[in-house]
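J.: Quick check, what structure comes out for this input:
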Amino acid sequence: MKIDLSGKTAIVTGSTSGIGLAIAKGLAGTGATVVVNGRSEAGVGAAIVSIPKGVPFAKVSGVAADVSAASDRANLVEAVPSADILINNPTIFEPNDFFDTSDEDWSRFFDTNVMSAARLSRAYLKGMLERNWGRIVFVSSEADLNIPTEMIQYAASKTAQLAMSRGLAELTKGTAVTVDSMSPGPTLPEGIETFVKELAKQNGRLEEEAAALLVKRHRSTQLIQRFPLV
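T.: Prediction:
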């Protein structure tokens, strides 16, 4: 099926690597004008350079902004005041013992994983409804329902994303605007790759063995039982 999004503007937050970058490349391939976002100028610049290598006709720009901070979010909206497609993707994750997870850690997770999406959806959804066309996608996680005990704060933030996406979808009834959530399993971006390398080193295993053991122990419901690459 050929998807043609020519003339549409798509913002993909947290898109300098991993799932976000893969989504940005995919949208560029449909003809959409893609706005890459990440915290650093260097990361955004690298993504802007990399996308046209796989999609020669790509129309891509970028805005460096930490969307977990309200002020930076405002800078993004000022730079791109209107969007037809919004991919809410920025995510932080880390294993934490529940009893050692501070209030500050909980706030940090919700600011990045939840409030960034709430603020940007609030900024762009109204315009989509007025134009009667738009797409908002939340990149949640299988952890939104399959709660890992070593990352309860992360899972709680992802479950909140699921609730938000459902609530916003209810607001779009009878329109050509849709709001959805996707719940991918673990992938192997730079952060996880570093974690696996350290785990392998600590346990005297090959990296492939450490990765397989990690999935088996902590993501036993995953069907493919490995980290897919993005």
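
J.: drop to CA atoms for contacts and neighbour counts, all remaining ones
T.: Fine.

J.: how much space between the residue lying farthest from the centre of the chain and K197?
T.: Most distant from the centre of the chain: G204, at 32.5 Å, with distances by Cα atoms, centre = their mean. Here G204 is placed at a distance of 10 Å from K197 (Cα to Cα, to the nearest Å).

J.: which residues does P95 contact?
T.: Each residue near P95 by Cα atoms under 8 Å, 6 or more residues apart in numbering is listed here: E150, M151.

J.: Shouldn't it be within a helix?
T.: No: with DSSP: H, G, I helix; E, B strand; the rest coil as the criterion, P95 is coil rather than part of a helix.

J.: Following the chain past the helix of greatest length in the chain, name the next helix or strand.
T.: As assigned by DSSP state H, the longest helix anywhere in the chain is helix 152-171. Sequence-wise, the next helix or strand downstream of helix 152-171 (DSSP states H and E) is strand 177-182.

J.: Report the buried residues of that following strand.
T.: Buried residues in strand 177-182, counted by 16 or more other Cα atoms under 10 Å: V177, T178, V179, D180, S181.

J.: Please give the structure of this sequence too, so both can be compared:
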Amino acid sequence: MKIDLSGKLALVTGSAAGIGLAIAKGLAGTGATVIVNSRREGSVREAEAAVREAVPGAQVQGFVGDLANAAGCDALVKAYPQVDILVNNLGIFAQEDFFAISDSEWLRFFETNVMSGVRLSRAYAGAMVKAGWGRIVFISSESGLNIPADMIQYGMTKTAQLSVARGLAKRLAGTGVTVNSVLPGPTLSEGVEAMLKDEVARTGKPVEEVAAAFVQQHRASSIIRRAASVEEVANMVVYACSQQASATTGAALRVDGGVVDTIA
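T.: Got it, this is the predicted structure:
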């Protein structure tokens, strides 16, 4: 299968590192022009350089702005009024006990993880419909189905993304615009590496080995018995954005290594 997205403009939010950056590289590799995003100028410039290094000749642009608020989303849409592909990847996570999570923290998670995607989908879907083609992908998580007891605020947002994506897919039925969710499981991104750094320092073991032990302890239902790579997640996202995925919409596409113990 050869995925060719030449001539398409793809926006990947929160794409300075981790899964988002891997998605940006993957889409650039298909010929799409990619917009990378972060709140920090330096991070955006570094992401642009990383995409160009991974894909020589890549067409990549950058937008500096905080998409966790309406003003940031409005500024982005003003700079780029139309895109063909929208990957709502921006997200935050944190381990915190339910009884310690403040109202403001609940709202911060919802604004960042859910409303950023809602606002941008609302802004961009109309032009996609007029063009008769478009792709919207929400980066959810297996935690949206398998809510972690130590990250309930995060799990809540990932469940909400599934609802938004499924409902929006129905709203756009028959238009040529598909809307899907991708559900990574434990993934060895920079954020997870930072979470495991103390254990890596304590044991002296490679981060991949520490991550595998974490998965086996905290996600015992994992079938692959390790953390996925960011590239493995990006592969699924690139497919969902492709011409070939035209009959896939309203779906929750799992890249969870089998963590969610269900056959459906």
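
J.: hang on, the earlier thing: next, the mean deviation of the longest helix of structure 1 compared to structure 2.
T.: For helix 152-171 of structure 1, the mean deviation from structure 2 after alignment is 0.3 Å (mean Cα distance after the TM-score superposition for structure 1).

J.: by how many degrees do that helix and strand 177-182 diverge?
T.: Relative orientation of helix 152-171 of structure 1 versus strand 177-182 (axes from the mean of the first three to the mean of the last three Cα atoms, to 10 degrees): 160 degrees.

J.: Provide the aligned range in structure 2 for stretch 117-125 of structure 1.
T.: Counting by TM-score structural alignment, stretch 117-125 of structure 1 lines up with residues 117-125 of structure 2.

J.: average gap between that stretch and structure 1?
T.: Stretch 117-125 of structure 2 sits 0.4 Å off on average (mean Cα distance after the TM-score superposition for structure 1).

J.: List the contacts of that stretch.
T.: 70, 73, 77, 81-83, 86, 88, 134, 136, 138, 164, 177.

J.: What subset of the residues you listed is buried?
T.: Applying 16+ other Cα under 10 Å to the contacts of stretch 117-125 of structure 2 flags C73, V77, Q82, V83, L86, N88, G134, I136, F138, V164, V177 as buried.

J.: out of the residues you listed, which one sits closest to E41 of structure 2?
T.: If you rank these by distance to E41 of structure 2 using Cα to Cα, C73 comes first, at 16.3 Å.

J.: Turn the buried ones among the contacts of stretch 117-125 of structure 2 into CSV, including secondary structure and distance to V12 of structure 2.
T.: Output for these, formatted as CSV (DSSP: H, G, I helix; E, B strand; the rest coil; distance: Cα to Cα, whole Å):
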residue, secondary structure, distance to V12 of structure 2
C73, helix, 13
V77, helix, 13
Q82, coil, 13
V83, coil, 10
L86, strand, 6
N88, strand, 6
G134, strand, 14
I136, strand, 10
F138, strand, 10
V164, helix, 18
V177, strand, 17
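
J.: So which residues of structure 2 form strands?
T.: 9-12, 33-38, 60-64, 85-88, 134-139, 177-184, 252-255 (DSSP state E).

J.: Dump those strands to JSON lines, plus distance to Q217 of structure 2.
T.: Formatted as JSON lines, those follow (distance: least, Cα to Cα, whole Å):
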{"stretch": "strand 9-12", "distance to Q217 of structure 2": "32"}
{"stretch": "strand 33-38", "distance to Q217 of structure 2": "33"}
{"stretch": "strand 60-64", "distance to Q217 of structure 2": "38"}
{"stretch": "strand 85-88", "distance to Q217 of structure 2": "30"}
{"stretch": "strand 134-139", "distance to Q217 of structure 2": "24"}
{"stretch": "strand 177-184", "distance to Q217 of structure 2": "18"}
{"stretch": "strand 252-255", "distance to Q217 of structure 2": "19"}
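
J.: And the most centrally placed residue in structure 2, how close does it get to A234 of structure 2?
T.: In structure 2, the residue lying closest to the centroid (Cα atoms, centre = their mean) is N89, at 2.9 Å. For N89 of structure 2, the distance to A234 of structure 2 equals 11 Å [Cα to Cα].

J.: what's the overlap in contacts for those two?
T.: I19, G20.

J.: Neighbours of T13 of structure 2, how many?
T.: 26 (other Cα atoms under 10 Å).

J.: Could you do Q153 of structure 2 as well?
T.: 24.

J.: how close does it sit to L145 of structure 2?
T.: Taking Cα to Cα, one finds Q153 of structure 2 at 13 Å from L145 of structure 2.

J.: for L107 of structure 2, same thing?
T.: Taking Cα to Cα, one finds L107 of structure 2 at 20 Å from L145 of structure 2.

J.: Neighbour count: those two, which is higher?
T.: L145 (15 against 12).

J.: I'd like the distance between that one and S222 of structure 2.
T.: On the measure of Cα to Cα, L145 of structure 2 and S222 of structure 2 end up 14 Å apart.
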